[in-house]
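1. model this:
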Amino acid sequence: MRVLVTGNQGYLGTVMVPELVRAGHEVTGLDSGFFAECVLGTAPAPPPQLRVDLRDVTVDQLAGFDAVVHLAALSNDPLGALTPRITYDINHTASVRLARLAKDAGVQRFLYASTCSVYGAAGSDLVAEDAPLRPLTPYAESKVRVEDDVAALADSGFTPVFLRNATAFGFSPRLRADIVLNNLVGYAVLTGEVKVLSDGTPWRPLVHARDIARAFAVCLTAPAPAVHCRAFNVGAETNNLTVAEIAQAVVAAVPGSRLVITGESGADPRSYRVDFAAARRELGFEASWDIPAGAAELAHEYTARGLTADGFFHRFTRLAHLTALKDAGVLDDDLRRSRIEA
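-> Next up, the predicted model:
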C-alpha cells in the first residue's frame, strides 16, 4: 500500500514510519520541518519527503496514494492556548481540507490522529467511544471538529478512521519532553526530582508511541467495514493512572529521585479514564507497553544519549522551540516559514 504520513518528522511520525515500512508499506512523508532537527541521538533514515506546509497541500501531491495517515498538528494544550487562532487554522481547517483533497485524489483510507482529551472532564468512570465529548482546550476542540467534518466526507470510496490516542509516552529520536511521563522522567534524570505541578489527582490514560504506530498499522489493512467512519480509543486500561501514580512509577525507575508535588498550578480539570475494549474486540489490537516499562526505557535512553537541560527545556518542548524559531525570524506570526523547499 502507498501511504502518505503527514507530520512524519515529529515525535510520533518518527516512530510511525519505520513501523509501517516493516509492515510492507511504501511510505512517503509530508512535513513542514519545524521539528526535523529536534533529534536526541541519531534520527532514522528518512523516507521520500514532501517539504510543504499542511495548509498548502495540493491535490496533485496526494495523487497515487492509497491511504493518508494524518499526524501533523500543533500539539499540546499550552501551545493551543497561546495561539488558538493558528491552532484551529492548522489543526481543524487544514486537516479537513487535507481530507477533502485526499478524497478528490482517489485516496481510499484516511487515518486521523485524534485524542482521548476530547472526553475532557469525564471523572473517574471509564469512557468509551460513544461517551459525550467535552473538550476543554482549543487543541481538543479542534480534534472534535475534524472528526465531525471528516465523517461527513465518508462514502463507499472514502473511509475515514479516527484513532483517539491516549497521552503518548516513550522514546522517539525526535523527542517530546512536554508530555507527562516523558517530562517527569526528564526532570528526574536531570534534577533528581519528579516534579508535579498540579495536585496529582487528575486521571490520565497513557499509551506508548510504538503502540500508537501499531494501532495505525492495524487500521490501514483492516477490512473497510470494520473501520469505516469509526472512532477507536488507543491505549490500555492498565495505563489509566493519576498523575501522582505516574510520578511514583518514575521514582521507581530513576534511582535516587524523589517525588515533589508542588500543586502550584492547582487542580487540573482535564481528568478522564478511558475504555479501550473496542479496539481489542473489533480489531484485535492490544497495547503492550505499561508505565513502569516506559519510564525505565526513557530513563535509559535519556542517560545513554546524553540528554541536557537545554535540550529538555528548549529543543524538545514544543512551545519553547516554536517560540525560538519565531524569535530568530525563521517563522512569522502565522507560523509560516519565509520559504518552504519542495
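
2. C-alpha from now on. contacts and neighbour counts both.
-> Fine.

3. To what extent is Phe81 buried, counted in neighbours?
-> Careful, residue 81 is Ala; it's not Phe. 13 (other C-alpha atoms under 10 Å).

4. Would it be right to say that it lies in a strand?
-> No - assessed with DSSP: H, G, I helix; E, B strand; the rest coil, Ala81 is helix; it does not lie in a strand.

5. OK, contacts around the nearest residue to it once chain neighbours are set aside?
-> Nearest residue to Ala81, sequence neighbours excluded (C-alpha to C-alpha, 6 or more residues apart in numbering): Pro138, at 6.3 Å. By C-alpha atoms under 8 Å, 6 or more residues apart in numbering, the contact list for Pro138 reads 77, 80-81, 84, 87-88.

6. same question, Leu133
-> Contacts of Leu133 by C-alpha under 8 Å, 6+ apart are 118-120, 144.

7. Neighbour count, secondary structure and distance to Tyr302 added to those residues, as JSON lines?
-> What follows is the contacts of Leu133, written out as JSON lines (neighbours: other C-alpha atoms under 10 Å; DSSP: H, G, I helix; E, B strand; the rest coil; distance: C-alpha to C-alpha, whole Å):
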{"residue": "Val118", "neighbour count": "24", "secondary structure": "helix", "distance to Tyr302": "31"}
{"residue": "Tyr119", "neighbour count": "25", "secondary structure": "helix", "distance to Tyr302": "32"}
{"residue": "Gly120", "neighbour count": "19", "secondary structure": "coil", "distance to Tyr302": "31"}
{"residue": "Val144", "neighbour count": "20", "secondary structure": "helix", "distance to Tyr302": "34"}
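
8. which residues are in contact with the helix or strand containing Leu4?
-> Element membership for Leu4 (DSSP states H and E) is strand 2-6. The contact list for strand 2-6 (C-alpha under 8 Å, 6+ apart) reads 13, 17, 25-31, 62, 64-72.

9. For ChimeraX, write the selection for the buried entries among those.
-> Selecting only the buried entries of those in ChimeraX, with 16 or more other C-alpha atoms under 10 Å as the criterion:
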select :13,17,25,26,27,28,29,30,31,62,65,66,67,68,69,70,71,72
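
10. about what we covered before: ok, the residue nearest to Ala81 to Asp89 distance?
-> Noted for Pro138: a distance of 11 Å to Asp89, by C-alpha to C-alpha, to the nearest Å.

11. Can you show me the strands along the stretch 101-250 of the chain?
-> Counting by DSSP state E, counting those that start in this stretch, residue ranges of the strands within the stretch 101-250 of the chain are 109-115, 121-127, 159-165, 167-169, 193-198, 203-208, 230-234, 240-242.

12. so which of those strands gets nearest Asp327?
-> Taking C-alpha to C-alpha, strand 193-198 is the member of these nearest to Asp327, at 27.3 Å.

13. compare with the first, here's sequence two:
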Amino acid sequence: MRILVTGHLGYIGVELTPLLVELGHDVVGLDTDYFAEGDFLAPPDPLPNLGIDLRDVTPLHLAGFDAVVHLAALSNDPLSDLDPNLTYDINHAASVRLAHAAKAAGVSRFVFSSSCSLYGKTADAELDERAAFNPLTPYGESKVRVEQALSQLADSSFSPVYLRNATAYGLSRRLRADVVVNNLVAHAVTTGKVMLQSDGTPWRPLVHVLDIAQAFVAALAAPRHAIHDQAFNVGRVGENYQVRDVAQLIAELAPGCVVTYAEGATADIRDYRVDFTKIERELPGYQPQWTVRDGIEQLLAAYSGGGMSPAGFAGPKFFRLRTITQLLDRGDLDTKLRWTHRHSHAPSPERQPA
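-> Purely as a prediction, here's the structure:
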C-alpha cells in the first residue's frame, strides 16, 4: 500500500512510520518540521517528504496513493489558543481540503487523527462513540468539524475513519513534555516534585503513543466494512485516571518524590472519561499493550541519568507552544506560521509527487 502520512515528523508520526515501513508499505511524509530541534532519541531513517505546507496540497500531490493518514495539526490546546483562527485554518480548513484532494485523486482510505477532547466536560460516565460533542477549545472544535466534513465525503470509493485519541503519553523519538503524564514525570525527575497545575480532580483518558500507532496500523489494514465512516475511541479499557492519581503513582515509582500543587491551583475545565470497548472489540488487530504504570516506568528510565535535564525541561525543545513562539520571535515563521526566507531548514521535496 502506498501511504501518505501527514505530520510524520511529530510525536506520533515518528513512531508510526517505522511500523508501516517494516510492514512493507511505501510510505511518504508531509511535514513542515516545526519541531526539528526536538529530538529526544535518534530519529528513524528519513522518509521521502512532499516538502509542502499542508495548506497547499492539491490532488496532483496525492495521485497514486492508496491511503492518507492525517496526523498533522496544531497539536494541543495551549498552541491552538495562540491564534484560534490559525487553528481553524490549519486543523479544520486545511484538513478538509486535504480530504477533498485525496478523494479527487482516487485515494480510497483516509485515517483521521481525531481526539477525545471533542467530548469536552462530562465526567459522570464513560463516553462511547455515540456521545454528544461538547468541545471546550478551538482544538476540540476543529476535530468535530473535520469529522463532520469527512462523513459527508464518505461513499463507495472513499472511506474515512476517525481515530479519537485519548491523551497521549510515553516515550517517542520526538518527545513532547507538554502532555500530562510526560510532564509530571519530567517534573519528578528534574525537581523531585510532581507539580500539579490543577487541583488534580479532573479525569483523563490516557493512551500510550505506541498504542496509538498500533491503532493507525490496524485502521489501515482492516477490511473496509469494519472502518468505513466510523469513529473509534483510541485507548485501553480501564485507562481513565484522575490527574491526582497519576501524580500519586509517579510519586510511588520515583524514590523520594512528593506531590505538590501550584499556587492557586483550581479544577481544569477539561474533565471526561471515555469508553474504549468498541476499538478493542471491533477494530481487527488492535491490541493495546501499555498501562499508565508501564508508561511512567518507561519515562522514568528514559529521563533519569541526564536524559531529561532541568535546563532541557525549562527550555522550548519539548514544548509545542514554546517552540512555535521561539520560531516566531526569531523570524523563522511569519504570523501565519509559514516559513520565512530567513529559515534555512524548511522542508524541501525529497521525492516528486506521482
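
14. Which of the contacts of strand 2-6 of structure 1 fall in strands?
-> 26-31, 67-70 (DSSP state E).

15. Columns distance to Leu259 of structure 1 on top of the residues you listed, output as a markdown table?
-> Shown next, in a markdown table, are these (distance: C-alpha to C-alpha, whole Å):
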| residue | distance to Leu259 of structure 1 |
| --- | --- |
| Glu26 | 45 |
| Val27 | 42 |
| Thr28 | 43 |
| Gly29 | 40 |
| Leu30 | 40 |
| Asp31 | 38 |
| Ala67 | 45 |
| Val68 | 42 |
| Val69 | 38 |
| His70 | 37 |
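
16. which of those lies closest to Asp334 of structure 1?
-> Looking across those and measuring by C-alpha to C-alpha, the closest to Asp334 of structure 1 is Asp31, at 16.4 Å.

17. from memory that closest one sits against Arg55, does it?
-> No - taking contacts as C-alpha atoms under 8 Å, Asp31 of structure 1 lies outside contact range of Arg55: 10.8 Å.

18. who touches both of these two?
-> By C-alpha under 8 Å, 6+ apart, no residue touches both Asp31 of structure 1 and Arg55.

19. For Arg280 of structure 1, which of the strands of the stretch 101-250 of structure 1 is the nearest?
-> strand 230-234 (9.5 Å).

20. Now do the buried residues in the closest one.
-> Buried, per 16+ other C-alpha under 10 Å, within strand 230-234 of structure 1: 231-234.

21. Report the inter-axis angle for that strand versus strand 159-165.
-> Relative orientation of strand 230-234 of structure 1 and strand 159-165, computed by axes from the mean of the first three to the mean of the last three C-alpha atoms, to 10 degrees: 20 degrees.

22. could you give the angle of strand 230-234 of structure 1 to strand 109-115?
-> Using the same axes, to 10 degrees: strand 230-234 of structure 1 against strand 109-115 is 50 degrees.

23. and the angle for strand 230-234 of structure 1 with strand 203-208?
-> 90 degrees.

24. What's the separation between the residue of structure 2 most remote from its centre and Ala302 of structure 2?
-> Farthest-out residue of structure 2 from its mean C-alpha position, per C-alpha atoms, centre = their mean: Gly256, at 31.8 Å. Per C-alpha to C-alpha, Gly256 of structure 2 is found 18 Å from Ala302 of structure 2.

25. And for Arg173 of structure 2?
-> Taking C-alpha to C-alpha, one finds Arg173 of structure 2 at 11 Å from Ala302 of structure 2.

26. Also Tyr11 of structure 2?
-> Taking C-alpha to C-alpha, one finds Tyr11 of structure 2 at 16 Å from Ala302 of structure 2.

27. now for the helix or strand hosting Arg97 of structure 1, which elements pack on it?
-> Using DSSP H and E, Arg97 of structure 1 maps to helix 95-104. Secondary-structure packing of helix 95-104 of structure 1 (3 or more C-alpha pairs under 8 Å, 6 or more residues apart in numbering; DSSP states H and E): helix 59-62, helix 138-151.

28. So which bits of the last one are buried?
-> What that stands for is helix 138-151 of structure 1. Quick answer for helix 138-151 of structure 1 (16+ other C-alpha under 10 Å): 138-147, 149-151.

29. before we move on, the earlier item: mind listing what's buried in the helix holding Arg97 of structure 1?
-> 95-103.

30. and which of these is nearest Thr191 of structure 1?
-> Ser95 (39.0 Å).

31. Apart from its neighbours in sequence, what residue is nearest the closest one?
-> Closest to Ser95 of structure 1 by C-alpha to C-alpha, 6+ apart is Val146, at 6.8 Å.

32. could I get the buried residues of strand 230-234 of structure 1 as TSV with distance to Asp211 of structure 1?
-> TSV is the format used below for the buried residues of strand 230-234 of structure 1 (distance: C-alpha to C-alpha, whole Å):
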residue	distance to Asp211 of structure 1
Ala231	17
Phe232	13
Asn233	12
Val234	8
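
33. Please report the distance of the closest residue to Pro202 of structure 1 other than its chain neighbours from Gly29 of structure 1.
-> In space, and not counting its chain neighbours, Pro202 of structure 1 is closest to Ser271: 4.7 Å by C-alpha to C-alpha, 6+ apart. Distance from Ser271 of structure 1 to Gly29 of structure 1, counting by C-alpha to C-alpha: 34 Å.

34. just Val52 of structure 1 next, same as before
-> 10 Å.

35. Now do the buried residues in the strand of greatest length in structure 1.
-> Looking across structure 1 with DSSP E, the single longest strand is strand 258-266. For strand 258-266 of structure 1, a neighbour-count test (16+ other C-alpha under 10 Å) marks 258-259, 261 as buried.

36. contacting residues around Val107 of structure 1?
-> Applying C-alpha under 8 Å, 6+ apart, the residues near Val107 of structure 1 are 62-68, 158.

37. what's the closest of these to Ser114 of structure 1?
-> Distances from Ser114 of structure 1 to the contacts of Val107 of structure 1, taken by C-alpha to C-alpha, are shortest for Val68, at 14.0 Å.

38. Does that closest one touch Ala105 like I think?
-> No - counting by C-alpha under 8 Å, Val68 of structure 1 sits too far from Ala105 to count as a contact (11.1 Å).

39. Just give me the closest of the buried residues of strand 230-234 of structure 1 to Arg281 of structure 1.
-> Phe232 (10.9 Å).

40. separation between that closest one and Lys326 of structure 1?
-> For Phe232 of structure 1 relative to Lys326 of structure 1 (C-alpha to C-alpha), the value is 36 Å.

41. go on, Val21 of structure 1?
-> Val21 of structure 1 is 34 Å from Lys326 of structure 1, by C-alpha to C-alpha.
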